Structures are given as structure tokens and as C-alpha cells.
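> Okay, sequence plus prediction incoming.
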Amino acid sequence: MTEPPATTVPSGIPALEAATASPRGENPELLVVTGMSGAGRSRAAAVLEDLGWYVVDNLPAQLLPQLAGMLSSGPGGVHRLAAVVDVRGRRLSADLVGVLDSLREAGLDFRVLFVDASDEVLVRRFETVRRPHPLQDGRRILDGIADERVMFEGVRRRTDVLIDTTELNVHDLAREVRAAVASGTEDEMRLTVVSFGFKYGLPLDADSVSDVRFLANPYWITELRHLTGRDEPVRDYVLGLPGAQLFVDRYLALLEPVLAGYEHEDKRYATLAIGCTGGKHRSVALSEAIAAALRAQGRRVVVTHRDLGRE
């Protein structure tokens, strides 16, 4: 069967001109994510969202030029845009090929990420979730896969990044996607160190909780009571207490295998909770000290003090 002629996108439309106006050097990026059904498109999209990409799923190929017009190098604009596109028919496959070629001819800098897997693995995945292949149409799963491979031939020839998920689990796939698109520190785990008061309850999102009520409470020192752990007199008092610095040092040592394990299991965010009675003195001072030490190790850390404003 002869494919219909591919759709041509005029390079003079405003959306495409806006997209090509922002050079790659200013960091606007367009990524077209596509590939075989069941190979991991949705997982790849989720990883990109975690990395801060603006992700549009199930986008018709004809809308790619208009979507690319959202790219901007200015503040408040969309700097990294991922469009997830699939093909459900020969016409749509030809449309995507035509759009990709037109965008390339117009000078738009973009990449195509294609996810694939062996037929055997794709069949097993569809059977596991008990869903038909989108092109199966009452036939065998393999028939739908075969049709989809034919439709994707033109797109595969235009692929910049190919990820074969045959032997990959979801964590492996996430690492492959990050390796393909991440730069600088955006691939690193993001840590939040939160101080809190036990009398107000545990932080609901804490991955780790530590109790520093073993230290003497500055609340009972009149000149320190009205201050917080962010104030120098309280900070110096707390960190000068017997066992305080030892706690910080050993806590950091304990975190090393924990954070390494989180990263291996593809956990990109972790919240470390440090608690005292009211969340005003000891936990605040130690949270700041722990965060400073983690930053010195090159980690991305945010500090929040949940109960600092409470009476």
C-alpha cells in the first residue's frame, strides 16, 4: 500500500517563527517523545515532568508547530517542552514524518526520543495489564505490533535518541531518559530538611524522622526563649551542647547509604524531618546545620521550618 503524501507545515506561520527565534544556546529545548505502544512512553513523560519539562501528552502531530511556538528563552517562558506523540494509523504516521521534516527544514532545533522493545516483551506487557494493543482491532497482539512497526519506520529513521526498554525496569528507563536529556545538577536528588515540633504532629511527607529532644531545651533559658534556632545565640548554644555535633556528624554518615539507595531506586525527592518539642529551637538549629553540611557535599537542599511561627 502506498502511503499518502506527508503533511507539509508552512515555515512562515507565526508559531514556527516564534519557535525558531529562540536559539538553543538560550536553553529552549523541544523534545518529541514517541515509540511503540507498551515500550514506556508514559514513563518517559513522567520522568521528564520530574525534571521540570513542560509535557504535553497525546498531541496530534499537526499541532507540533503551534506547540513549539510556546518555547521562549525569556523569564516566565517555557524553556523545555516535551510532546508525546503516538501513531494510530498510516495517515497519522505520515503526518508526523511530514511535520518533523518541515520543522527541521525551518531550522527548529529539536530532538526525537523513540522508545522501543522486543515483540516478545511488548506482548507480555499487554497481556499483563490485560489490555489490547491500540492497533489490534480484534486480531492478535502481534498483528497490532507488526502494523505499528511498519507505521513507525519513517519516524525511526528520524530518531535522535533510541531507548530499548526490553531489558529495563521502570527505574532503569528513568535513568536512561535522564541521561539523554539532563544536564548540570538537574539530575541530582532534591532534599528537603524540615524542622518540626512533635507536639504538632509528624510531617506527613517525611521519609526520615529524627528526634533531637535528647538535647537540653533552650526554651528554659530566659534570654533564649524568645529567639529561634536561626538566631546566633540559640544556634551556638544548641550546637555547643554535648552530643549535638556528634549527632550531626553521625546523621550525615547514616544518610550516605540511605541516599545512595534512594538514588538507585530512582527516588528523586526526599524529606528529612528533624523534630524537637515545639519546633522552634533545637530542631531549627540542627536542621540548618545539617542542610549546610549537605550543601557542602554538593547536594541540592531546601530547608523549611514548619512550626517556627506557632506560639
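Nice, I can see it.
> use CA for all of it now, contacts and neighbours both
OK.
> Now name the helix or strand holding Y251.
helix 244-264 (DSSP states H and E).
> buried sites along that helix?
244-245, 248, 259, 263 (16 or more other C-alpha atoms under 10 Å).
> all helices for the stretch 1-150 of the chain, in order.
14-20, 41-50, 64-68, 90-105, 119-129, 141-151 (DSSP state H, counting those that start in this stretch).
> So which residues make contact with the second one?
Outside helix 41-50, the residues that touch it by C-alpha atoms under 8 Å, 6 or more residues apart in numbering are 33-35, 54-55, 57, 82, 84, 115, 170, 173-174, 177-178, 268.
> out of everything not next to it in sequence, what's closest to F110?
L30 (4.8 Å; C-alpha to C-alpha, 6 or more residues apart in numbering).
> Next, count neighbours for that neighbour.
26 (other C-alpha atoms under 10 Å).
> how about the helices of the stretch 1-150 of the chain in TSV, adding mean neighbour count and distance to A253?
Output for the helices of the stretch 1-150 of the chain, formatted as TSV (neighbours: other C-alpha atoms under 10 Å; distance: least, C-alpha to C-alpha, whole Å):
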stretch	mean neighbour count	distance to A253
helix 14-20	20	48
helix 41-50	19	27
helix 64-68	21	46
helix 90-105	20	50
helix 119-129	14	41
helix 141-151	17	50
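> could those helices be laid out in a markdown table, adding distance to R282?
Compiled in a markdown table, these are given as follows (distance: least, C-alpha to C-alpha, whole Å):
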| stretch | distance to R282 |
| --- | --- |
| helix 14-20 | 52 |
| helix 41-50 | 33 |
| helix 64-68 | 50 |
| helix 90-105 | 58 |
| helix 119-129 | 50 |
| helix 141-151 | 60 |
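> quick one, which of those helices is nearest to V161?
Closest to V161 of these is helix 41-50 (C-alpha to C-alpha; 12.3 Å).
> which residues of the stretch 51-200 of the chain fall in strands?
With DSSP state E, counting those that start in this stretch as the criterion, the stretch 51-200 of the chain has strands at 54-56, 80-84, 110-116, 161-164, 190-197.
> Which pair of the contacts of helix 41-50 spans the longest distance?
G35 and R268 (24.9 Å).
> And here is the other one:
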Amino acid sequence: MSEHDEGGEQVSTGTPSETPAVPEAAIPELVIISGMSGAGRSTAAKCLEDLGWFVVDNLPPALIPTMVELGARSQGNVARIAVVVDVRGRRFFDNLRESLAELESKNVTRRIVFLESSDEALVRRFESVRRPHPLQGDGRIVDGIEAERDLLRELRGDADLVIDTSSLNVHELRAKMDASFAGEEEPELRATVMSFGFKYGLPVDADLVVDMRFLPNPHWVPELRQYTGQNEEVAAYVFNQPGAKEFLDRYAELLQLIAAGYRREGKRYVTIAVGCTGGKHRSVAMSEKLAARLASEGVETVIVHRDMGRE
């Protein structure tokens, strides 16, 4: 298409098909934030915004490739984009897979962060703010939660990072996001080592789960019962038991093998859940040692003690 300028010469106006291709080096990073309503999507998005990401809330998935292209043409001003995708649009997820396929064909580095929470925690949060669940309709809050879980099941399976916020406060969620996204350079692998108590349930965001209940329980030693696995005497008691040191050494070796596979598959985050009965002694002591071992091997590691403070 062309038109004449004042001197009579033709001036090309160009068409979208004639626009030069965007260099791959200019393509921004992309993070898609999704998950259960009430699980903390807004907090996660605000955290990335504070880290310098360009955040777009409630963007239809069909427009995600367009947003990435606009970022690529910003001459480096928009190098990292975070998009919050939720159920408010109801039909948004119909287009999501097509958009993800298009992004992959353009070599866009994209990650999916999924915010998870238990039904009990979600019900409590919706009741505390006296708001209905966006999918409950004329039913109950639990009906909306069930419908949303079903809608998001496939997306959760595709997520690169799943964060369970059931027992996290706002500050703890921000700390987990900071641990995953802060820093100038992207590490090869980031690990969260989480101690927990089996009697409080398995962490739903765990990639790997190990059981420390094969070791004697310091709870039954009166002088150790009041302390946690962070106490030197408790840790010494745990690691003086037959099999404790051997387990640490062999499991650390196994994690090296697993980590190499994760890197080959492009997985950047892993949550290792270490459990005992109450999540106070054995799992805490082992988590501390395991996290230190991973850190010494170059894996950026954050440690979380989910149930250590419970009575």
C-alpha cells in the first residue's frame, strides 16, 4: 500500500506483513500467573511488579502473544512480562493452549506459576471477606471451588512452579516468590526444601516426598521434646541414629541425578518435602542438612518449615 506525498512521489506506508521480524534477543521473558481464586494470585503478581516485571492483570490468553510482541518492540523497556490469568473471563482458558503453542513456536521463554490452596483455607478466606466465589453461582462456595479445580486441572499439570498457600501468610508467599524470581541472572535450578508433619497432610505442591519416620522420634526424649530440629542437640540426636547420615548422603546423590534430568527437561523449580510425624524434629533437622548440601553443590535453595511452630 502507498500514497502520494506533497511532491507527487510515492511514499510507502507499509503493512503489518511487511514489518521486520523481531530479533529473538529482544523477546521478553514471560510468566503466566494462575491458580485458585483466593490462593494469592494478586500477591504473587504484586511481588513480580516490585521486582521490575511489567504485570498485566486478567489479560485474555488470546492476547498474550500480542503482548509479548509489543514488549519485544519496546527496545528493551519491557524485558519481563507477567500475565495474570483467572476465571473471571470464564472462556479465557479455551484459547490458552493455542496461545502457549504460538509462544513456543516463537521461542518465547515462558513459565507458568500456579497458586494452590486447600478447600478449607479457600472457604475461610472467602467467608472472611464476605464475597462469593466467582464460579459458585447459586450454589455454595465449595461448589465454586470444585468447579474451578476441574477447570484448572490441566493448567496445574503444565505449571513450572506450584505454590501451596494454605498455611502461608502474605509475607511468606512474597518470600517464596522472591526466592524464585529475584536476582539478575536465572539460576539453572532452584529448590525449596520443606519440612512437614504427616499428621497435618502432604504438601500439595511437593515434587518429591521423603519420610523420616524410620528414625527414632526425639519427641519421646523428655529433654529434647520442647526443642525443634534446628536445635544442635536435637540435630545431633537425629544424625547419630543408624541410617541418618547414610540417607542424607545417598539422597543427595540421587538428587544430583534428578536435578540433571530436570535441567534437561527445562524444569527450573523443585519442591522437596521432608516429613516426619509432627514436622518438628526429624524432618526439620534433615531439611536443614539437605538444604545446606544442595546449596554447597550450586543449587539455589530456600528452606521452609511448614509445621515446625504447630503444637
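Arrived safely, thanks for sending. What you see is a predicted model; the values in this text were computed from it and never measured.
> Mind checking the TM-score on these two?
Once superposed, the chains reach a TM-score of 0.50 (TM-score structural alignment, normalised by the length of the first structure), with 170 aligned residues with a C-alpha RMSD of 2.7 Å.
> now R149 of the second structure, what's its secondary structure?
Three-state call for R149 of the second structure (DSSP: H, G, I helix; E, B strand; the rest coil): helix.
> if I look at it, how far off is L173 of the second structure?
21 Å (C-alpha to C-alpha, to the nearest Å).
> of these two, who's got more company?
Taking other C-alpha under 10 Å, R149 of the second structure and L173 do not tie; L173 has more neighbours (20 against 17).
> Which helix in the second structure has the most residues?
helix 244-264 (DSSP state H).
> For it, name the packing helices and strands.
Judged by 3 or more C-alpha pairs under 8 Å, 6 or more residues apart in numbering; DSSP states H and E, the packing partners of helix 244-264 of the second structure are helix 282-296.
> and the angle for the helix it packs on with helix 244-264?
Taking axes from the mean of the first three to the mean of the last three C-alpha atoms, to 10 degrees, one finds helix 282-296 of the second structure and helix 244-264 inclined to each other by 50 degrees.
> And the next helix or strand past helix 282-296 of the second structure?
strand 300-305.
> residues in contact with that next one?
176, 179, 187, 189-196, 279, 284, 287-288, 291, 294-295.
> Just want the angle from that strand to helix 282-296.
170 degrees.
> Okay, buried residues for strand 300-305 of the second structure please.
For strand 300-305 of the second structure, by 16+ other C-alpha under 10 Å, it's 300-305.
> from those, which single one is nearest Y251 of the second structure?
When those are compared against Y251 of the second structure (criterion: C-alpha to C-alpha), the nearest one is T301, at 15.8 Å.
> Setting aside sequence neighbours, what's the nearest residue to that closest one?
In space, T301 of the second structure is closest to A191, 4.8 Å off (C-alpha to C-alpha, 6+ apart).
> and the one you found, how many neighbours?
Neighbours of A191 of the second structure using other C-alpha under 10 Å come to 21.
> pretty sure it is touching A259, no?
No: using C-alpha atoms under 8 Å as the test, A191 of the second structure is too far from A259 to be in contact (9.5 Å).
> closest to E223 of the first structure out of the helices of the stretch 1-150 of the first structure?
helix 41-50 (45.3 Å).
> That closest one relative to strand 80-84, how many degrees between them?
170 degrees.
> I'd like the buried residues of strand 300-305 of the second structure as JSON lines, with distance to I272 of the second structure appended.
Output for those, formatted as JSON lines (distance: C-alpha to C-alpha, whole Å):
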{"residue": "E300", "distance to I272 of the second structure": "13"}
{"residue": "T301", "distance to I272 of the second structure": "10"}
{"residue": "V302", "distance to I272 of the second structure": "10"}
{"residue": "I303", "distance to I272 of the second structure": "10"}
{"residue": "V304", "distance to I272 of the second structure": "10"}
{"residue": "H305", "distance to I272 of the second structure": "12"}
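> Pick out whichever of those sits closest to Y237 of the second structure.
H305 (19.0 Å).
> For S34 of the second structure, see how far away the closest one is.
Distance from H305 of the second structure to S34 of the second structure, by C-alpha to C-alpha: 25 Å.
> repeat for A175 of the second structure
On the measure of C-alpha to C-alpha, A175 of the second structure and S34 of the second structure end up 18 Å apart.
> Do a quick rundown of the strands in the second structure.
2-4, 10-12, 29-35, 54-57, 80-84, 110-116, 161-164, 190-197, 208-211, 269-276, 300-305 (DSSP state E).
> Turn the ones you listed into JSON lines, including distance to E69 of the second structure.
Shown next, in JSON lines, are those (distance: least, C-alpha to C-alpha, whole Å):
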{"stretch": "strand 2-4", "distance to E69 of the second structure": "25"}
{"stretch": "strand 10-12", "distance to E69 of the second structure": "23"}
{"stretch": "strand 29-35", "distance to E69 of the second structure": "11"}
{"stretch": "strand 54-57", "distance to E69 of the second structure": "14"}
{"stretch": "strand 80-84", "distance to E69 of the second structure": "11"}
{"stretch": "strand 110-116", "distance to E69 of the second structure": "13"}
{"stretch": "strand 161-164", "distance to E69 of the second structure": "24"}
{"stretch": "strand 190-197", "distance to E69 of the second structure": "28"}
{"stretch": "strand 208-211", "distance to E69 of the second structure": "37"}
{"stretch": "strand 269-276", "distance to E69 of the second structure": "26"}
{"stretch": "strand 300-305", "distance to E69 of the second structure": "31"}
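> Which one of those lies nearest to R263 of the second structure?
Short answer: strand 269-276, nearest of the strands of the second structure by C-alpha to C-alpha, at 9.5 Å.
> Could you check the angle the closest one makes with helix 282-296?
Going by the same axes, to 10 degrees, strand 269-276 of the second structure makes 150 degrees with helix 282-296.
> what's around the closest residue to V234 of the second structure other than its chain neighbours, how many residues?
Nearest in space to V234 of the second structure, with sequence neighbours left out and distances taken as C-alpha to C-alpha, 6+ apart, is L224 at 6.3 Å. Applying other C-alpha under 10 Å, we find 17 residues neighbouring L224 of the second structure.
> Hmm, L224 of the second structure is touching A236, no?
No: L224 of the second structure is beyond contact range of A236, at 10.9 Å (criterion: C-alpha under 8 Å).
> now the strands of the stretch 51-200 of the first structure as TSV including mean neighbour count and distance to R91 of the first structure?
Shown next, in TSV, are the strands of the stretch 51-200 of the first structure (neighbours: other C-alpha under 10 Å; distance: least, C-alpha to C-alpha, whole Å):
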stretch	mean neighbour count	distance to R91 of the first structure
strand 54-56	17	21
strand 80-84	23	17
strand 110-116	22	19
strand 161-164	17	23
strand 190-197	24	43
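> Fine by me, thanks again.
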